[in-house]
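Got a predicted model here, sequence first, then my questions.
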Amino acid sequence: MPHKIAVLAFPGISPFHLSVPNLVFRAVDDDGDVDEELDEPAYRLTVCAVRPGTLPTLGDGFDLAVRHGLEAFKDADTIIVPSWDPQRGVPLDLIGALRTAHRRGARIVSLCLGAYVVAASGIVEGRELTTHWKWAEDLAVRHRGIRVRSDVLWTDLGDVVSSAGTVASLDCCLHLLRRDLGAAVAARVAKRLVMAPHRDGTQAQFVTTPIRAARARDDIGAAMEWAGARLGEPLDLDEWAAGGAGMSRRTFTRRFRDRTGESPGQWLLRRRLELARTLLETTDLPIETVAHRSGLGSAASLRRYFREVLGTSPSRHREQFATTR
């Protein structure tokens, strides 16, 4: 059965925001990206609105013809609110439909300012929600029971996923794709869209950041490439700092965290886990070999990291996402 996605449109929506889920999830089925044994597409998208009909877009450049109303929420596996106008109130029937879908078990996703709708629904009260850095303070003032985050590109609570501004919506949808269909499929879609499977960094790097000279050296970026080419090798932090970036360990660690929002060790573990996931999905290599090639050491270490970080085992992950069958 296709995974059903309902995407909410509203009068004045930005066409780009609305197009992001369609762009990412429809790309899965292009050129045989999904297992050929599947008789149906992996996803089925429906665009809906509180009041279906003709909706103007941002700037009134053209109108949208939306045929479906909130009944699209009733059997959706995922509901995406790709944007919202913060000056617009959230209709009570939209709040009710979102709450009902959430109680039923639907995954709720807000992209960029769609966080205003999810916050108004009350389903993240006492939890956290990510939105565009420019509107984070306003959202936090309106909903004091929610921890509003402006320091990350997306947040995944399991049942509720939220992302930062415009382009981060692509990162978030790619994350959902990775979660649903595995790292290998997500990597193929990212390649098709000419974007990175993972974008390193946080919103913080885009806030009041001075513009660099065009030819300025990106030492941290060079260090990432240096480590990325050596994932299967033991990497000492001092060696990485000196060989990859030409810095002391202390300076490297500080600048790396400023750039990415995480420590060098956290970043390296995430990259190695991603490599391990891809090897499990696309090869028949033994678990021990996958652990060695991804730089995670032994099969026991690989199992521990999968359990702690991904909540599963390498064997179960392979059974679920293998493309070599």
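Perfect, thanks for sending it. Computed from a predicted structure; not experimentally measured.

can we go C-alpha only for contacts and neighbour counts from here?
Fine.

Distance check, Gly265 against Leu94.
Going from Gly265 to Leu94 by Cα to Cα, to the nearest Å gives 43 Å.

Name the helix or strand for Ile108, please.
In this assignment (DSSP states H and E), Ile108 forms part of strand 107-110.

Please identify which of Gly265 and Leu94 sits among more neighbours.
More crowded of Gly265 and Leu94, by other Cα atoms under 10 Å: Leu94, with 19 against 13.

Once you drop chain neighbours, what's closest to the more buried one?
Leaving out its chain neighbours, the residue that sits closest to Leu94 by Cα to Cα, 6 or more residues apart in numbering is Val50, at 6.5 Å.

Put this next to the first one:
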Amino acid sequence: MPITALLLLDGAPGHQLTTAGALLGALARSGPEGGRTELRICLGPGFRATAAPGPFGLDTGWGLDGLDGADTVIMAGYREFRAAPPVVVPAGLRAAADRGCRVGAVGTGTFALAAAGLLEGRRATTDPRHTRELAVRHPGVVVGPGEEVVADGPFLMSAGVLGGKDLWLRLIEEMHGEAVAREADRRLFLRLPERGGPQAVAVPDPGGADVIGPVIRWLERELRRPLTLADIAAHAETSVRTLSRRFRSGTGLSPLQYLLRLRVERAQQLLERGDLPVERVAVLTGLGTPANLRHQFQRLNGTTPGAYRAAFRSIVTMFTQDDEDYAG
């Protein structure tokens, strides 16, 4: 079982811990066989409690020793990021990097990676309020202002939105693929219907992915087109009957059912990431009309596009409000 160590110093934002646990928990419940990951919560010297939002104390049994043997080490943000971290912290991070670990940081945790000398000449990001400060304090680091996630070699950093959600989804994607990461995301943050029910967005079974994977990737590129079952079979260079059998075996759905779920899922992404009107979202996803988009979205997700967008934005607002007690 892969081991991920999350290192906390005093004043680490509480939701950077809970987001990690919740997403990895969603992966264990909905991901592929063997999708479990051990999450070690490691407390650095002087840890007393997390900071807002969600302050609480912890007693996990793991200190810096929890980094030993981990496949991935993530440094959470922390209150005193402007001061030099305890010397054992940079040493532990360097040791993890030296043995080939994936090393990452959420929010102001990037300052600890920079203090360890791991980011010289590399791209990085941090809490948007502190990107300039990171660049000034560590001029050898190439700071990407406005970037929510930055990956450079074995190092992965997140600005910290929604407790570092994007970083954890990136790690899940690296381990299990994009479809599994998207499923963990949708199940956790917007409480949409569970996979496996009549309203679910299906994730391909790993056993069938080699057969239908190229077809699925083609469908994802061609969502705007009015595709028929015959069109899909022609692209796959197979009969409609064989195509349908392979999709049923790999996903539990027919090709057109799977295509519909891809379109609704793409609509979710567009609604999350911008202000496109529903009319434009309908066109870009191949659902055609706003009425059809609303109908299919309601049928598959149990809510309307407008309510979905509002729910997503309320979550983002809750976690990104400008609270000076929040360490990033």
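Received it, and whenever you're ready, just let me know what you need. Only a predicted model underlies this, so the values are computations on that prediction, with no experimental measurement involved.

Can you pull the TM-score for these?
Remark: TM-score between the superposed chains equals 0.59 [TM-score structural alignment, normalised by the length of structure 1]; 217 aligned residues with a Cα RMSD of 3.3 Å.

max-length helix in structure 2?
The single longest helix within structure 2, with elements called by DSSP state H, is helix 255-273.

Give me the distance from that one to the chain's centre.
Put simply, helix 255-273 of structure 2 sits 18 Å off its chain's centre (Cα atoms, centre = their mean, to the nearest Å).

okay, that helix sits on what stretch of structure 1?
Aligned using TM-score structural alignment, helix 255-273 of structure 2 spans no residues in structure 1.

What residues sit buried inside that helix?
Residues of helix 255-273 of structure 2 classed as buried by neighbour count (16 or more other Cα atoms under 10 Å): 255, 258-268, 270-272.

for the host helix or strand of Glu319 of structure 1, which positions count as buried?
Using DSSP H and E, Glu319 of structure 1 sits in helix 314-321. For helix 314-321 of structure 1, burial by neighbour count (16+ other Cα under 10 Å) applies to 314, 317-318, 321.

Just the residues contacting that helix, thanks.
Contact with helix 314-321 of structure 1 is made by 181-182, 277, 280-281, 287, 302-303, 306, as judged by Cα atoms under 8 Å, 6 or more residues apart in numbering.

Pull out the buried members of those residues.
In the contacts of helix 314-321 of structure 1, burial by neighbour count holds for 181-182, 277, 280-281, 287, 302-303, 306, counting by 16+ other Cα under 10 Å.

just checking, Ala183 of structure 1 touches Glu274?
Yes - with contact defined as Cα atoms under 8 Å, Ala183 of structure 1 and Glu274 form a contacting pair (7.0 Å).

the more surrounded of the two?
Ala183 (25 against 18).

That one maps to what in structure 2?
Aligned partner of Ala183 of structure 1 by TM-score structural alignment: Glu178.

Without its sequence neighbours, what residue ends up closest to Gly57 of structure 2?
Sequence neighbours aside, Ala49 is the residue nearest to Gly57 of structure 2 in space, at 4.3 Å (criterion: Cα to Cα, 6+ apart).

Next up, identify which helix or strand the residue nearest the centre of structure 1 is on.
Ranked by distance to the mean C-alpha position of structure 1 (Cα atoms, centre = their mean), the top residue is Cys172 at 2.3 Å. Using DSSP H and E, Cys172 of structure 1 falls within helix 168-181.
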